[in-house]
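Chemist: here you go, sequence then predicted model.
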Amino acid sequence: MLGTLNLSFYIILGILTILLSSFVAFTFSRYHELRQHPSGLLVSLSICEVIMAYHSIIFALDSSRYIKWIKIEQTFDLLGLDSLNSAGFLCGINQILLSASTIACICYNIAICLDLIITLYNPLIPGSVRKKWYHGLTASSVIYFTVYANYENKFIYACTSNRWNRLEIMNSGSVNILLLVYLTIGMTSIIYSACRFANGLKLDSHANKYYLIRHVLYVMIFTLCWTGPAVSYLMRKYGKDDAIGSEVVDSIAIATTSASGFFLGILRLSDPVVWSRVKRLTSFDSSMEKISEDAWTQPVSVIVQGKLNCELTRCIFEGIHSAFIQMKESKQEEDSYFATKKYSTKEIKKIKRDTEAMNVWGVRDSKLNGMILDVYASDIFTNIVNITGFSLDDLIESLNPDNNQNNEVNQSAGKSGSFFLFTRDKKFAIKTIKKKEKQIMMKFLRAYHQHLSEYPKSLLCKIFGIYTLKIPGVTAIYIMLMQNLLYMIKPNSIYDIKGSTKGRTAKKNGVFTSPLKDLDFIANQEHLLLTLDDIDVFKNQLLADVKLLRMNRLMDYSMLIATSDGYENAEKPQHSIYSLNREKVYTMGIIDFLTEYGYMKSIEKNFSTLRYGRLSKGASVANPSRYSGRFVNFILSVVIPIVRRNSSYIIED
């Protein structure tokens, strides 16, 4: 058994950690804005702290006595296990859960520090993508280090806590390896952010300074709390375990690790915004003033969602705008658009910016007086602009940075988490894409260009450029310029239709978000009423477009459908059709077609089949042939009902 002092530390501080971390997890789960990335990581972290503290208390109390006290071993009599074996088995489970929760706590703290670095390096990396990586890496670390630690621990079935297994959580040094990683990343996040701000990164928000101070405190508290186990481990490893101070070190280590969740919980709740939500949560007064948005609402993103994103978007507009001006000034070769080399060209354009503009990124270097824009297949995309009825003058005017100051950056609600930026006149949209999507588009460009040349009124979303933007101090950003399908209309409803019925609804927690999806279209009993001539034209174009996508092994695309009462001016936008009674206008276009059916999609399809069985036919992922057939069938049987639902609609080659 542990000494009375150590046992008191374990129990009292462990109980305080359980209570406070549970309250933190509940508070953050209660409010949607606190669940968003990256503050949503604190929910997982707090739950891990509760598990760690609970199993630490069990271990300290002597697992065998605790098991007998709650009589849990009696339930194993039904399995034919005697009390000794069942107690040993339960002790082993406790040791494993204690190790796993401890490792998870450290990993989530590493993720919080790493996210600050990533955010300052590129604020347009989607939070949904980061969150998946953080959870995945944490799970992998937990599995590896837990198995490693418990394999090395010869006392995994030992139920009695004593001097030699007092700090089982740090055995074999596995936890200390993660602590060293945390210390490295935590200090790097502090130094990197401090250097960025000291070297010119200026953001107009008091919350920025306030958050950075809080982040420094967070790293310092966590580091101090976990220094004890590391020192204890090193003393034992190098044969100084019998030294006079070893007992004192062990007591400190037990106290600080047991209290780490408690101290960090106080820091989390002390934030004014979180505290205002706590007061609202514990108050029955519904007349309380609206909660402000600041600090821990999005603890890292708050630093960049304001001024930094505005500066980044200005860089994007300046880069593309300058590129089109240079294209207009350069003389193009006539009748050369279909030359093979034109589809793979890359022009490197240097865009100059004044010193003050560059300093906003926290990069002060006399040699860095601008940014670099890689422009791909400019002649081909210029021709696509002309095909669709626009001109370079239209693009130059819409993309003028002076006309697009302080534009909002909107994040996609889809899986990609891409960011959208619209020109102030709403004619064009700029979307951040992945490197893989850029590669797919360049591979698809020849077929896409030739298809638009043959079908100028194609339903496919019109893409006017692919670029890689390189700004000093920020990672490379891949962007795509395209037509805004909803230009000149005020939609009453917007649908994103994939032809899939598995989970395809925009209803979450009883609330609908935009755009609506396939199941919502069916539930609302929507259908588009068109003249026979319009139906014939639409059907033929739909089949031609989908055939092109299928031939190029593309899938996961959507039909964007918007209904409105009319146009904002006399000019009729592309992709729009009057309803049969001419009281409504339907705007339609095929979007998000840059997903190739490769190995990963094949694996996802097989997993969907194993998970849902026959129901997997309605899942979103499918091979290009099946996806295209299901997509067309849904459009022509539900959206524009001219064929029987689920009929075997064959798209001829």
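Modeler: Thanks, I have the structure now. Predicted, not measured: the structure shown is a model, and the values here were computed from it.
Chemist: for the rest of this, base every contact and every neighbour count on C-alpha atoms.
Modeler: Will do.
Chemist: ok, and the closest non-adjacent residue to the residue nearest the centre of the chain?
Modeler: The chain has S128 as the residue nearest its centroid, 1.2 Å off, counting by Cα atoms, centre = their mean. Nearest residue to S128, sequence neighbours excluded (Cα to Cα, 6 or more residues apart in numbering): G417, at 6.1 Å.
Chemist: residues contacting the one you found?
Modeler: When contacts are counted by Cα atoms under 8 Å, 6 or more residues apart in numbering, G417 touches 126-129, 411.
Chemist: surely it forms part of a strand?
Modeler: No - according to DSSP: H, G, I helix; E, B strand; the rest coil, the state of G417 is coil, so it is not within a strand.
Chemist: could you look up the SS state of V385?
Modeler: helix.
Chemist: what sits against it?
Modeler: Counting by Cα under 8 Å, 6+ apart, V385 has contacts 391-392, 464.
Chemist: please list only the buried members of the residues you listed.
Modeler: 392, 464 (16 or more other Cα atoms under 10 Å).
Chemist: looking at the contacts of V385, spot the one nearest I252.
Modeler: F464 (63.2 Å; Cα to Cα).
Chemist: which SSE is the closest one in?
Modeler: strand 463-470 (DSSP states H and E).
Chemist: what packs against the following helix or strand past that strand?
Modeler: For strand 463-470, the following helix or strand on the C-terminal side (DSSP H and E) is strand 477-483. The contact analysis (3 or more Cα pairs under 8 Å, 6 or more residues apart in numbering; DSSP states H and E) places strand 477-483 against strand 428-433, strand 463-470.
Chemist: let's have those strands in JSON lines, adding distance to L529.
Modeler: Converted to JSON lines, those look like this (distance: least, Cα to Cα, whole Å):
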{"stretch": "strand 428-433", "distance to L529": "28"}
{"stretch": "strand 463-470", "distance to L529": "29"}
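Chemist: in addition, the following structure is provided for comparison:
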Amino acid sequence: MELEGRRDSVQYVGMQKGESRGSSRRRRLFWKLRQRWKLLGLFEIDKEHEFYTLTCDLKEGLRDAIQDVFQSDVPIQFTDEDYTSKLTQGHNGYVMRTYAGSLFQHFRQSLGMSEEGYQHSLSSCGHYLQFISNSKSKADFFLTNDKRFFLKTQSKREVNFMLRILKNYMQHFQAYPHSLLVKILGVHSITREQEKKKYFIIMQSVFFPDERIIGRYDIKGCQVSRWTEPEPEGSQVLQVFKDLNFESKVICLDQQRSWLLRQTELDTGFLRELNVLDYSLLVGFQPLHADEKSQNWSLANLIVRTKT
């Protein structure tokens, strides 16, 4: 008998007829790697990883999808058909679909992003990274090698909901460019041979660049099951803490307090109108250099700076 690790469980499987000893050793090594990966928050999806071929297909498919939309003329005014448009591209072994591509391109441009930079991040030769959190979500999270963008798997129902509210979502950002809402930059699906269709969205990482971030928090405004046990000092595990971990922390906003409260009210009001109940505020702690302390940056301008 051989022990094979899975993400949520451990299952015993029998050695298949004709399986070589070398293959068995490789499978055991792979299982050990997967157990080690479970202990880390962020790790590279290299050739030994179960998602390696999937992410290679994603990079190739996204490169071509972005190129196709980039070469198309973006309309001055959008119609209802633009919100329901779907670009289908066949590749060797899989099919990539892009939803409302011209609208998301327009949205990225409004955020000051270049299509060349966006395409390069998503399709560079560097391996994607996988982020495993303590979230209850069953979604898979991938991060581009430069850590600028997240790819998150979605259910068909979630994607349909996003596309249904897309016009409202973009109108909200047009009215409030300093919104704290996550910036969703694309919606796609991939169908690989003999596999079910996978839907996913692309989001801007709010923690980019992350070299100086010393703490990450996911704040929901409640206390039930909102504690994450800290790892021992010196641990390399990437943790996202919760409300109860944040209790002793203080953020001095001074004159910017009123702006933050107002923008939070606007954003949560927008989500409430859409009957979206489960959301949280991501907070990162980053020490300032001496020269940065002397610069009078507003919180709103800091938020806008994260878009480029």
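Modeler: Yep, that arrived. This one's a predicted model, so the numbers in the text were calculated from it and none came from an experiment.
Chemist: hang on, the earlier thing: mind putting the contacts of V385 of the first structure into a markdown table with distance to I440 of the first structure?
Modeler: Formatted as a markdown table, these follow (distance: Cα to Cα, whole Å):
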| residue | distance to I440 of the first structure |
| --- | --- |
| S391 | 26 |
| L392 | 25 |
| F464 | 15 |
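Chemist: from the contacts of V385 of the first structure, which is closest to V219 of the first structure?
Modeler: V219 of the first structure lies nearest to F464 out of those, by Cα to Cα, at 45.8 Å.
Chemist: neighbours of T340 of the first structure, just the number please.
Modeler: 10 (other Cα atoms under 10 Å).
Chemist: could you pull out the helices for the stretch 101-250 of the second structure?
Modeler: 101-110, 115-123, 156-164, 166-175 (DSSP state H, counting those that start in this stretch).
Chemist: for R7 of the second structure, find the nearest of those.
Modeler: helix 156-164 (21.9 Å).
Chemist: equivalent range in the first structure for the closest one?
Modeler: Under TM-score structural alignment, helix 156-164 of the second structure corresponds to residues 435-443 of the first structure.
Chemist: hmm, who's touching the matching stretch?
Modeler: 343-344, 466, 478, 594-596.
Chemist: for the residues you listed, which entry has the maximal number of neighbours?
Modeler: In terms of neighbour count, I466 stands highest of the contacts of stretch 435-443 of the first structure at 25 neighbours, by other Cα under 10 Å.
Chemist: surely that one and I477 touch.
Modeler: No - using Cα atoms under 8 Å, I466 of the first structure makes no contact with I477, being 10.9 Å away.
Chemist: farthest pair within the contacts of G417 of the first structure?
Modeler: V129 and Q411 (12.0 Å).
Chemist: corresponding residues in the first structure for stretch 106-115 of the second structure?
Modeler: Going by TM-score structural alignment: stretch 106-115 of the second structure matches residues 383-392.
Chemist: returning to what we had before: dump the contacts of G417 of the first structure to TSV, plus distance to K237 of the first structure and secondary structure.
Modeler: Output for those, formatted as TSV (distance: Cα to Cα, whole Å; DSSP: H, G, I helix; E, B strand; the rest coil):
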residue	distance to K237 of the first structure	secondary structure
P126	43	coil
G127	41	helix
S128	42	helix
V129	40	helix
Q411	50	strand
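Chemist: now for M96 of the second structure: what does it line up with in the first structure?
Modeler: By TM-score structural alignment, M96 of the second structure lines up with L373.
Chemist: wouldn't its match be in contact with L469 here?
Modeler: Yes - with contacts counted by Cα under 8 Å, L373 of the first structure reaches L469, the gap being 4.7 Å.
Chemist: now stretch 451-458 of the first structure: buried residues?
Modeler: Result for stretch 451-458 of the first structure [16+ other Cα under 10 Å]: buried residues 451-452, 455-456, 458.
Chemist: oh, I was asking about stretch 111-122 of the second structure
Modeler: 111, 115, 118-122.
Chemist: with respect to T264 of the second structure, which of those residues is nearest?
Modeler: L111 (19.5 Å).
Chemist: can you count the residues close to S123 of the second structure?
Modeler: Neighbour tally, S123 of the second structure, other Cα under 10 Å: 24.
Chemist: for A447 of the first structure, same thing?
Modeler: 15.
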